[in-house]
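**Q** sharing a model prediction with you, sequence too.
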Amino acid sequence: MKKHMLPLYSAAALLLASTLAVAQPADLVRKAQAGDAQAQLDLGQMYVEGRGVAQNDEKAAQWFGLAAAQGNALSQSNLGLMYDQGRGVAKNDVEAVKWYRLSAAQGEANGQFNLGVMYEDGRGVEQSDQEAIKWYRLAAAQNLLDAQYNLGLMYVSGRGVEQSDKEAAKWFGITAAKGHDSGQVNLAVMYATGRGVPLNEKEAARLLGLAAEQGNATAQVNLGTMFEEGRGVKRSLSQAYFWYALAAAQDLEDTESLRDEAAQKLKPAERAALDKKISAWKPKTTNR
């Protein structure tokens, strides 16, 4: 495979509300103003997403802050992320770490994961792969996919742990089975190269297909390569062009040349039909 064999992924977790708000905004406001921490969390989440209210990061941060001050663990993680990203508040890594740590100490998986990211990156704290691993493990034990995925990356690179392709493949496999597209890509790489698992190009192509259908550009270009070379799948220039074109549409580096080279080998009518399919294509969504 030609591109992006082991893409790194180490970003803060998404803002996640513990429960989706079902009340009308006015009802939530009344509860939130009365000091209901769950209502404050839900209202903050609504402002983050612009769901039922006009999107407003400043108001989101204010409501997360009120709930966080009452000890609401998920609000603490969300407030930390607002400081982490400078959304609604001035960006402040030290303040982000403060709130992540309070959340993590209560066992909140998102707070644990985000704190791990800060240690891995050395933002707001002294860089420590060992501390990153510690917090990733705690979050992974609660089945947080991004934490499980990051553990796989740490084992691939041997950061904070003894390097182990077998352990990396285990963690990528856990996330891949749950629909994590980057986990699927990296596990595919392991199968395509025989790292940590038996060499199996058919399984590699299958996993790339799952991630490509979700819109993962790295998976799309690698799947295109599998089709172009007939590795794990029946050789198909039309399928190679299809996946190269989708990856190129996302501006993935070097994919335009791969797309154009494949296009030159197709008949005009075949390419026109494929371009029509490409224009209508939409990624599949998962429940993760």
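**A** Nice, I can see it.
**Q** from here on, contacts and neighbour counts on C-alpha atoms
**A** OK.
**Q** which residues are in contact with stretch 104-123?
**A** 10-13, 73-74, 76-77, 81, 93-94, 97, 99-103, 124-129, 131-136, 138-140, 142, 144, 146-147 (CA atoms under 8 Å, 6 or more residues apart in numbering).
**Q** got it, and stretch 155-168?
**A** 128-130, 132-133, 151-154, 195-197.
**Q** now render those as TSV, adding secondary structure and neighbour count.
**A** TSV is the format used below for the contacts of stretch 155-168 (DSSP: H, G, I helix; E, B strand; the rest coil; neighbours: other CA atoms under 10 Å):
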residue	secondary structure	neighbour count
Ser128	coil	18
Asp129	helix	20
Gln130	helix	15
Ala132	helix	27
Ile133	helix	24
Leu151	helix	25
Gly152	helix	27
Leu153	helix	26
Met154	helix	23
Arg195	coil	17
Gly196	coil	17
Val197	coil	17
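**Q** hold the first one in mind and look at this next one:
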Amino acid sequence: MKRLWIASSLVFALLLQPLAATAAPLDDAIALYNQKQYREALPTIRGEAKKGDSTAQWYLAQMYYYGQEVGQNYAECAQWSFKAAEQGNTKAQYGLGFLYEEGLGVPQDIQKAFTWYAKAAEAGHPTAQEIVATMYMKGLGVGKSYGQALRWYTEAAGRGSRFSRYQLGRMYFYGYGVEKDETRGAKYYEMAAQDGQVDAQRELARYLTGLKDQPGKRVEGVAWYVKAANQGDGESMSMLACYYSDLGDNNAALTLHRRAAEMDIALSQQEYGKMLCAGKGTEVDYEKGFIWLSKAAHQHQPQSQYLLGMMYELGKGVAPDEQMAYAWYSVADLYGYPPAAEHKAAVRLRLTAAQIEEGDAQAETIMSSY
């Protein structure tokens, strides 16, 4: 199952922080563990775990998870996590939720995953609160409930979770389980964006640049696109490229559209293809332009579908083929791109009945591949 939240390689590492009120020998063993002296730490940790100490049980579970001085064994990890979790160890409860979610050492069971995440969330574990909120939001392992999602995102946001602040922004911005309030949503976006949450930076930028009657906000929004793009966000690169294009800076626009296109951003695949065909910021390259427009066309970009029709009709970057031109014009027309209908009709006049029938079939094949 795809992780709800964070990469599995980080889950347990984030939890390895000593709990207070442990016995002195165990304190020493944990210190050795944190110094990666696993061989020296293992005897005490194992001994205390067998005596029922939940902290030791949790550390022993980690050693089995990572194979630290013991053979990697997810089943043993799950058993020791369960012993600690039953005693109220919050980190173990969260970890056990993760094991059930991934099916590591236990049968994969999203309902049990939710149960253990929820126990950790109730005990104040912020990441568990984020995950529980997301599970309520999506209806995973529990009935969908925007109200509960709002509750848990709010709890986690209060503990500093930038992801939860971003999610709260989305809920208020789009009215998921609450009255729609774009201003309040934008405030949550800004809180998360200030803390480096890339999705929040992009959405805040989208909101601010959309305030047409406030030019100063547009400039602020572009600055947030820059921050998100610098973190590798493809959509922000694409929007920045459009901004540079509007300013007439074709070199900057081309570079950003190329980077975003390579990240599978459909709009940039289209715009990069168009720039290659027009020779903006680069030499004219119809063949390469055709490739990128094809990628965009298969991502439901109607202008790209229309342009492919033109390239087939004119033989630009591809061998002339009026039947294929007719097929692509038909697809663009079905997607509601106005110029496509006229071109489709013009090409149709030059085709035989058999070619028209085959072109219609090709258009259906293209549509069915989406």
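**A** Everything's here; your move. The structure displayed is predicted, hence computed values, not measured ones.
**Q** picking that back up, so can I have a markdown table of the contacts of stretch 155-168 of structure 1 showing distance to Leu28 of structure 1?
**A** A markdown table is the format used below for those (distance: CA to CA, whole Å):
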| residue | distance to Leu28 of structure 1 |
| --- | --- |
| Ser128 | 41 |
| Asp129 | 41 |
| Gln130 | 41 |
| Ala132 | 36 |
| Ile133 | 38 |
| Leu151 | 38 |
| Gly152 | 40 |
| Leu153 | 41 |
| Met154 | 41 |
| Arg195 | 51 |
| Gly196 | 50 |
| Val197 | 51 |
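**Q** and which of those is nearest to Asp36 of structure 1?
**A** Nearest to Asp36 of structure 1 out of these is Ala132 (CA to CA; 33.1 Å).
**Q** residue in structure 2 paired with the closest one?
**A** Counting by TM-score structural alignment, Ala132 of structure 1 lines up with Ala149 in structure 2.
**Q** what residues does that match make contact with?
**A** Counting by CA under 8 Å, 6+ apart, the residues that Ala149 of structure 2 touches are 132-137.
**Q** repeat that for 10 Å
**A** 129-139, 155, 164, 167-168, 171, 176-177 (CA atoms under 10 Å, 6 or more residues apart in numbering).
**Q** can you tell me which of these are in helices?
**A** 129-138, 155, 164, 167-168, 171 (DSSP state H).
**Q** please name the nearest non-neighbouring residue to the residue nearest the centre of structure 1.
**A** The residue lying closest to the centre of structure 1 (CA atoms, centre = their mean) is Asp146, at 6.4 Å. Sequence neighbours aside, Ala13 is the residue nearest to Asp146 of structure 1 in space, at 7.3 Å (criterion: CA to CA, 6 or more residues apart in numbering).
**Q** from Lys59 of structure 1, how far out is the one you found?
**A** Distance, Ala13 of structure 1 to Lys59 of structure 1, using CA to CA, to the nearest Å: 20 Å.
**Q** now Pro268 of structure 1
**A** From Pro268 of structure 1 to Lys59 of structure 1 the distance is 54 Å (CA to CA).
**Q** more neighbours: the two, which one.
**A** Neighbour totals were compared for Pro268 of structure 1 and Lys59, and Lys59 leads with 18 against 11 (other CA atoms under 10 Å).
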